[in-house]
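Peer 1: Dropping a prediction and its sequence here:
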Amino acid sequence: MIGGTLSSILATLHLVNAIETIVLSAIGAIVSFLVSLAMEWIRKKTRSR
């Protein structure tokens, strides 16, 4: 009985960790893309002067 409960808790924790990793990597990719766009915009602004 304890083994089954422990197994289900561990399975849930692994799923939560996987979801957290996916969400954080998506946020990181979006932030990286936005920073790249901002840097490109700044570069174009400074070169046009």
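Peer 2: It's in. Numbering: from 1, shown residues only.
Peer 1: Only C-alpha atoms from now on, for both contacts and neighbour counts.
Peer 2: OK.
Peer 1: Phe33 versus Trp41, what's the distance?
Peer 2: Taking Cα to Cα, to the nearest Å as the criterion, Trp41 is separated from Phe33 by 12 Å.
Peer 1: Use this one as the comparison:
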Amino acid sequence: MTDLLSVAADVLTLIGTTVSLTLEVRRARREAVAAVKDRENPEE
């Protein structure tokens, strides 16, 4: 039973890490796109 709980905890940790990384990558992409737009149109 302890092994099963340990595996379940590891799986949840992996899922949480994946979600965090996905959100971080999305945020970084948004910032990169905004930086490119600012560079192309600095007066706006």
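Peer 2: Perfect, thanks for sending it. Source: prediction; values computed, not measured.
Peer 1: Post the TM-score for the overlay when you can.
Peer 2: Comparing the two superposed chains by TM-score structural alignment, normalised by the length of structure 2, the resulting TM-score equals 0.71, with 37 aligned residues with a Cα RMSD of 0.9 Å.
Peer 1: and Ala34 of structure 2, how many neighbours?
Peer 2: When neighbours are counted by other Cα atoms under 10 Å, Ala34 of structure 2 registers 12.
Peer 1: and it, what pairs with it in structure 1?
Peer 2: Under the alignment (TM-score structural alignment), Ala34 of structure 2 pairs with Thr46 in structure 1.
Peer 1: What segments of structure 1 are helices?
Peer 2: Using DSSP state H, the helices found in structure 1 span residues 2-47.
Peer 1: What's the local residue count around Thr12 of structure 1?
Peer 2: Around Thr12 of structure 1 sit 12 other residues, with neighbours defined as other Cα under 10 Å.
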